[in-house]
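K.L.:
the following comprises the amino acid sequence and a computationally predicted model.
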Amino acid sequence: MIWLWRALASLCVALGAIGVVVPGLPTTPFLLVAAWAGARGWPALEARLLAHPKYGPLIHDWRSRRAVPRRAKWAASLVMTSSVLALWLVPTPGWLRIGLPLFLLCVACWLWTRPEPTP
């Protein structure tokens, strides 16, 4: 079972690393999952993620208060909005043109109800 946790953590770290260079692909959610999986099967990786100068505090804030920084909320909202706009510029099925914006609106509402980290 430990190898499954390590495989999930490794996959999420890889996707997070790709997200650093690919616009629109989020990094932090993948690192949150990597830290979660690492806590179950790879404590050294979890410790390394928690000690990271940029992403460590975000992971701590999420774990302690489920807090999301305002800047991340704005960035996610802008990416979701641009995704919906791009969806309307290409030929797509009607169910997708309606369903995806509704889903992303629910995600945005949920995201904006998360507390913000204390300074």
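P.N.:
Nice, I can see it.
K.L.:
all contacts plus neighbour counts: C-alpha atoms, from now on.
P.N.:
Fine.
K.L.:
what comes up buried for whichever helix or strand Leu104 is part of?
P.N.:
Secondary structure from DSSP states H and E places Leu104 in helix 94-112. For helix 94-112, burial by neighbour count (16 or more other Cα atoms under 10 Å) applies to Pro101, Leu104, Ala108, Leu111.
K.L.:
out of those residues, flag the one nearest to Arg71.
P.N.:
Leu111 (11.8 Å; Cα to Cα).
K.L.:
skipping its backbone neighbours, what lies nearest the closest one in space?
P.N.:
In space, and not counting its chain neighbours, Leu111 is closest to Lys73: 6.6 Å by Cα to Cα, 6 or more residues apart in numbering.
K.L.:
cool, Ala34 as well?
P.N.:
Nearest non-adjacent residue to Ala34, counting by Cα to Cα, 6+ apart: Ala9, 4.1 Å away.
K.L.:
contacts for the strand or helix carrying that neighbour?
P.N.:
For Ala9, the host element (DSSP H and E) is helix 2-21. Contact with helix 2-21 is made by 25-31, 33-38, 40-42, as judged by Cα atoms under 8 Å, 6 or more residues apart in numbering.
K.L.:
and the comparison structure, right after this:
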Amino acid sequence: MTALRDAWRGSRVRRTIRLGWLLLGLFCVGLGIVGALLPLMPTTIFLILAAGCFARSSPRLEARLLSHPRFGPTLRAWRRDGAMGRRAKGMAYGGMVIGYAVFVLTAHPTAMACIIVAVVFGGCALYIWTRPTAML
């Protein structure tokens, strides 16, 4: 009797976890849509996260996202090779430069804050630079 009860609880927990992944994936798709409409908000990273969430919750939605004509090739390149397109890399670098300039000009940070933000952005730029370049 306890084995049956444990199995029921286990499947209930699995369903709850799958629902959580599904909701998180849908939230990431929503953020990706907003990012496609707003110039300074990223799109692809949220769709990469959504694909990962859907892989754990809904293979149908994952396949739909990966076969999307606009975003599918980028998502498949990231999943297959961890690769980014040349344009995406350039936009990421440009976004960091613009973001840093806006930060310095509007926040009037201390020298230490400028250094910390520059180091963080530099680390992000280094990570992007080390990614393979996808030929999309």
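P.N.:
That came through, no problem. Here the structure is a predicted model, which is why all the values come from computation and not from measurement.
K.L.:
so which bit of structure 2 is whatever helix or strand comes next after the helix holding Ala9 of structure 1 matched to?
P.N.:
As assigned by DSSP H and E, the chain's next helix or strand after helix 2-21 of structure 1 is helix 28-41. Using TM-score structural alignment, helix 28-41 of structure 1 lines up with residues 44-57 of structure 2.
K.L.:
next one: the matching stretch to chain centre, how far?
P.N.:
Chain-centre distance of stretch 44-57 of structure 2: 7 Å, with Cα atoms, centre = their mean, to the nearest Å.
K.L.:
show me which of the contacts of helix 2-21 of structure 1 is closest to Leu58 of structure 1.
P.N.:
Set against Leu58 of structure 1, the nearest of the contacts of helix 2-21 of structure 1 by Cα to Cα is Thr28 (7.7 Å).
K.L.:
is the closest one in contact with Tyr55, as I believe?
P.N.:
Yes: applying Cα atoms under 8 Å as the test, Thr28 of structure 1 and Tyr55 come out as touching, 7.0 Å apart.
K.L.:
compare these two (neighbour count), which wins?
P.N.:
Thr28 (22 against 15; other Cα atoms under 10 Å).
K.L.:
still on that earlier bit, which helices and strands sit right next to the helix holding Leu104 of structure 1?
P.N.:
helix 70-89 (3 or more Cα pairs under 8 Å, 6 or more residues apart in numbering; DSSP states H and E).
K.L.:
in the helix it packs on, what's buried?
P.N.:
Using 16+ other Cα under 10 Å as the test for burial, helix 70-89 of structure 1 gives Lys73, Ala76, Ser77, Val79, Met80, Thr81, Ser83, Val84, Leu87.
K.L.:
one step back: in a markdown table: the buried residues of helix 94-112 of structure 1, plus distance to Gly16 of structure 1.
P.N.:
Formatted as a markdown table, the buried residues of helix 94-112 of structure 1 follow (distance: Cα to Cα, whole Å):
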| residue | distance to Gly16 of structure 1 |
| --- | --- |
| Pro101 | 24 |
| Leu104 | 21 |
| Ala108 | 21 |
| Leu111 | 19 |
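K.L.:
among the residues you listed, which two are most distant?
P.N.:
Between any two of these, the greatest separation by Cα to Cα is 14.9 Å, found for Pro101 and Leu111.
K.L.:
how close does the helix holding Ala9 of structure 1 sit to structure 2?
P.N.:
Helix 2-21 of structure 1 differs from its equivalent in structure 2 by a mean of 0.5 Å after superposition (mean Cα distance after the TM-score superposition for structure 1).
K.L.:
from the middle of its chain, how far away would that helix be?
P.N.:
12 Å.
K.L.:
same question for stretch 60-68 of structure 2.
P.N.:
Here the centre of stretch 60-68 of structure 2 is set off from its chain's centre by 15 Å, with Cα atoms, centre = their mean.
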